[in-house]
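**Q** sequence first, then the predicted structure:
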Amino acid sequence: MIKIGLRVIKTAIGGTVAIVLAQVLGLSYPYAAAIITLLSIQDTRRKSFDVVNQRLKATVLSLTIGSVMFLVFGFNAVAFGLSLLCFIPLAVKFNASEGISTSAVLVTHLLGEGFISGALLLNEVALMVVGTGVALIVNTYMPKMLGRITDDQDQIEEQFQTIVGYLVDKIHRHTDDEVNEQKLFSSVKDLLEGAKTRANKDQENYVLIEVSYYAQYMEMRFLQFDVLARLSQILDKVKLNSKQETILANLTEQFTRNLHDANNTVDSIAESDKIMEEFQNQPLPQTREEFVNQTLVFQYLNEFHHLLDINKTFFDNLRPEEKVLTQALVIKESISFIEKIAIIKNAKKFKKNLKYCYQKQLPITDPKVQELIGVWNKFTIEVQIHDMLEEIEVMSKELNLGRRNDETDLQEYFKKIIKESNKMY
């Protein structure tokens, strides 16, 4: 059976609407609007906006150059070729290459008419506006992907636990099945590739806000997957004694405790450093085999440290509002994505208002302070309070570095207004 996808349906609807709208507006060459719509509908909203922006720039550029060439050299094929010779390099230079084909079609309308007028130029611009406008409107609908992405996240973490369990068994020499290992790593890689594609596509569907958490998360897991594969390869070569087996197995099992919390790696990294230091203080190897094995053990520890460091780097690179609201944004499944976005906006608003109120030393009765208290009361329901208190502490250190001794700090100011608000209400 022939499968008709959503993009095909949107293209068919958009092309039809574009023609009808162009005809209603009385535009010449109305069918060109449908072609422009067809070419402007993209896989994501952000790509559509980018393509539309390029097409609009290219339209102005091509009509300007084409008009000049036709007026100077006449309405003939040579003038058209010269206009393309000038237009195409300039379109590339001004990042409007997506509009080259559609704009060239519009210029042929001028060639076909054999004259230049304000009404004709306006007609061509209107065709582009109708075509791209309809494309943007029909592309506002995108299927929701967040549920699938969170399912991907759960499956990835589950499969990572399976891989870690396999590595632990490998350390203890409880497994020697290369076929199953290849199948395991291959299936996880396929899962990661699909999840990364969906996360990047979902990120591209947000135009007015930046939603990059899941794209960064999938990139982190991809990097960790490569490390896990290298750890498995090291275990194929090394020969461990019973003490080394116990130490490496216990350390490797710790990784599963950090899977659900990207910020819970500090203790594991410290433990990894401690074990590396202990191995460095061991007696020097006496034989070539001992030297090779000790080198491989160090390599395993270094790779494992890198595995944990990827987690830490991921958390450190999150935007401030994502760090503070990690529980609400990622782990807390009881709230919808729209509610999570609202929490992010409230967090930004809260920090901005708190800074303003503190710098102005506004009293409890000021509307800005009342608004601040309202946002705070909403936070006490939606997120863990201690997360916001930690953020306030960070802000306090940043704002109070240059304060005079007779000034109160931000934390004291905040505690004061909250205390006063409790008395009022």
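**A** Perfect, thanks for sending it.
**Q** switch to C-alpha atoms for all contacts and neighbour counts from now on
**A** OK.
**Q** nearest residue to T16 in space, please, no chain neighbours.
**A** Distance criterion CA to CA, 6 or more residues apart in numbering; nearest residue to T16, sequence neighbours excluded, is A34 at 6.8 Å.
**Q** can you give the distance of the helix or strand harbouring the one you found from its chain's centre?
**A** Remark: A34 resides in helix 31-40, with elements defined by DSSP states H and E. Remark: helix 31-40 is offset 30 Å from the chain centroid, using CA atoms, centre = their mean, to the nearest Å.
**Q** for the following helix or strand past it, buried residues please.
**A** Next helix or strand after helix 31-40 toward the C-terminus (DSSP H and E): helix 45-73. Buried residues in helix 45-73, defined by neighbour count with 16 or more other CA atoms under 10 Å: 45-49, 51-59, 61-63, 65-67, 69-70.
**Q** repeat for stretch 247-267
**A** 248-249, 251-252, 254-256, 258-259, 261-265.
**Q** in helices, which of the residues you listed appear?
**A** Judged by DSSP state H, helices contain the following of those: 248-249, 251-252, 254.
**Q** tell me how far L111 lies from M128.
**A** Counting by CA to CA, to the nearest Å, the gap between L111 and M128 amounts to 17 Å.
**Q** comparing these two, which residue is more hemmed in?
**A** M128 (25 against 20; other CA atoms under 10 Å).
**Q** please identify the helix or strand for the more buried one.
**A** helix 118-138.
**Q** and if you look at G14?
**A** helix 6-24.
**Q** which residues sit against that helix?
**A** 30-35, 37-38, 41-43, 127, 130-131, 134-135, 138-139 (CA atoms under 8 Å, 6 or more residues apart in numbering).
**Q** tell me which of the ones in helices among the buried residues of stretch 247-267 is nearest to E271?
**A** Within those, the smallest distance to E271 is 7.9 Å, found for L251 (CA to CA).
**Q** excluding covalently adjacent residues, which one is nearest to that closest one?
**A** Per CA to CA, 6+ apart, closest to L251 is S272, 7.2 Å.
**Q** A91 now?
**A** That would be S97: by CA to CA, 6+ apart, it lies 5.3 Å from A91.
**Q** which elements pack onto the one helix or strand E398 maps to?
**A** Assigning secondary structure by DSSP H and E places E398 in helix 385-399. When contacts are defined as 3 or more CA pairs under 8 Å, 6 or more residues apart in numbering; DSSP states H and E, helix 385-399 sits against helix 320-324, helix 410-424.
**Q** ok, second structure coming up, stack it against the first:
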Amino acid sequence: MKIGLRTIKTAIGAAIALLIAEAIGLAYPTSAAIITVLSVTNTKRSTAKTAIGRVLSLTLALAVALICFSILGFHAIAFGLYLLIFIPFSVKFKLSEGIAVSSVLITHFLSDGRFSWPAIANEYLLMIIGVGCALAVNLYMPDTEKRIQEDQLVVEVIMRDLLQEMATYLNQSSKEAMLFQMCQSLADFIKEAQNNARQFEENRFVGANHYYFEYFAMRRLQLRILNNMLTILQDLSATEEEAHELQELLNFTSETLAEDNDGKVIQEKIAETNQKYRQKDLPDSREAFENRAQLFQLFQLFQEFIEIKASFHRQQK
């Protein structure tokens, strides 16, 4: 049985919250521990957001409970009316995550049969201690930036291999079905890497940016283009002469594809290749015309593939 880091932090935070609540003599001290358990999330930002939401939720709950209990007394019917009003308002103000926790704290007033300033302060302190301990234990997060950078390298290596294989099979009648499997495997890998990047960025309060997340989003877009190119490539039967220019582009890109490559050089080569295609003689048969049209489609998709990377670099400046 494996015990994760979040479980360990939750256990430590809950124990500390209970000890603090007992040490300062709060009523219902176990509530502070339960609040901690419910407030430890996967990232620092989400925990902070949860903490603020819980305090705001308690404020709304107290206002609604004060009205309901003052009118109907401290009875089950009053608590039912409180829920009938509190839940819709919580949803409206996007505080629904705090419904259960706040309502448990409100039951303390129901048990005591009265409202008082010390009792209200007690509930706020329970909430603050609970979410405060959750925030404290979540201040430690393992640094995953190195892993994300390694994921970038993996993506680039596989993309280079894909481009190289596409160049190899461009003018061959027998296509490699493994290329589609490579695309699917890479798509799954990028999706997981992008989730890791999001989590990494949400664990940074200072100097946070979305570079890694946007980087993997850019590679996902490029991969979709490659997949579309493979669909065309599967039915293409171009001659070596017809496919030569595009093969050169694919091979050059496979050799130079990297995170810091802004795509300017390859865009210049694309412009040169486009000019060469325009200067070629028109096809003299239906089959040659269809091959030329498919090559042109591939060429256009490849332009889009490069433009996605170039646009990403422009946005990062």
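**A** Done, it's in. Note that the structure is a prediction, hence the values are computed from the model and not measured.
**Q** what span of structure 2 lines up against the helix holding E398 of structure 1?
**A** Mapping helix 385-399 of structure 1 onto structure 2 (TM-score structural alignment) gives no aligned residues.
**Q** now that helix: buried residues?
**A** So, applying 16+ other CA under 10 Å, buried residues of helix 385-399 of structure 1: 388, 391-392, 395-396.
**Q** ok, these vs K93 of structure 1, which is closest?
**A** Out of the buried residues of helix 385-399 of structure 1, the member with the shortest distance to K93 of structure 1 (by CA to CA) is M395, at 43.1 Å.
**Q** ok, the residue nearest to R55 of structure 1 when sequence neighbours are not counted - how many residues close by?
**A** Using CA to CA, 6+ apart and skipping residues adjacent in sequence, the residue nearest R55 of structure 1 is G99, 3.9 Å away. G99 of structure 1 has 26 neighbouring residues, counting by other CA under 10 Å.
**Q** would you confirm that G99 of structure 1 contacts L56?
**A** Yes: under the criterion of CA atoms under 8 Å, G99 of structure 1 is in contact with L56, at a separation of 7.3 Å.
**Q** SS state for E287 of structure 2?
**A** helix (DSSP: H, G, I helix; E, B strand; the rest coil).
**Q** element containing the aligned partner of M220 of structure 1 in structure 2?
**A** In structure 2, the residue matched to M220 of structure 1 (TM-score structural alignment) is M218. Assessed by DSSP H and E, M218 of structure 2 sits inside helix 211-235.
**Q** quickly note the distance from L233 of structure 2 to I71 of structure 2.
**A** L233 of structure 2 is 75 Å from I71 of structure 2, by CA to CA.
**Q** do R278 of structure 2 as well
**A** Applying CA to CA to R278 of structure 2 and I71 of structure 2 gives a distance of 84 Å.
**Q** and for H210 of structure 2?
**A** 51 Å.
**Q** please apply the same query to I225 of structure 2.
**A** With CA to CA as the criterion, I225 of structure 2 and I71 of structure 2 are 64 Å apart.
**Q** try L246 of structure 2
**A** From L246 of structure 2 to I71 of structure 2 the distance is 79 Å (CA to CA).
**Q** again, but for P88 of structure 2
**A** 20 Å.
**Q** what do you get for M166 of structure 2?
**A** For M166 of structure 2 relative to I71 of structure 2 (CA to CA), the value is 75 Å.
**Q** same thing with A193 of structure 2?
**A** For A193 of structure 2 relative to I71 of structure 2 (CA to CA), the value is 55 Å.
**Q** also V64 of structure 2?
**A** 11 Å.
**Q** OK, contacts around M182 of structure 2?
**A** M182 of structure 2 neighbours (CA under 8 Å, 6+ apart): L162.
**Q** in structure 1, what sits opposite it in the alignment?
**A** Checking TM-score structural alignment: M182 of structure 2 goes with L184.
**Q** mean deviation, stretch 289-302 of structure 2 versus structure 1?
**A** Compared with structure 1 after fitting, stretch 289-302 of structure 2 has a mean deviation of 1.4 Å; criterion: mean CA distance after the TM-score superposition for structure 1.
**Q** which outside residues touch stretch 70-82 of structure 1?
**A** Contacts of stretch 70-82 of structure 1 (CA under 8 Å, 6+ apart): 66, 69, 107-108, 111, 114-116.
**Q** and of these, the nearest to L318 of structure 1?
**A** For those, the nearest to L318 of structure 1 is V107 (47.0 Å; CA to CA).
**Q** aligned to that closest one, what sits in structure 2?
**A** In structure 2, V107 of structure 1 lands on I106 (TM-score structural alignment).
**Q** burial count for its match?
**A** For I106 of structure 2, using other CA under 10 Å, the count is 21.
**Q** same thing with Q280 of structure 1?
**A** The burial count for Q280 of structure 1: 12, using other CA under 10 Å.
**Q** quick check: it vs T295 of structure 1, distance?
**A** 10 Å.
**Q** on the three-state scheme, the residue of structure 1 most remote from its centre is what?
**A** Distance from the centre of structure 1 peaks at Q286, with 51.2 Å (CA atoms, centre = their mean). Of the three states, Q286 of structure 1 takes coil according to three-state DSSP.
**Q** what distance do you get for it to V292 of structure 1?
**A** 11 Å.
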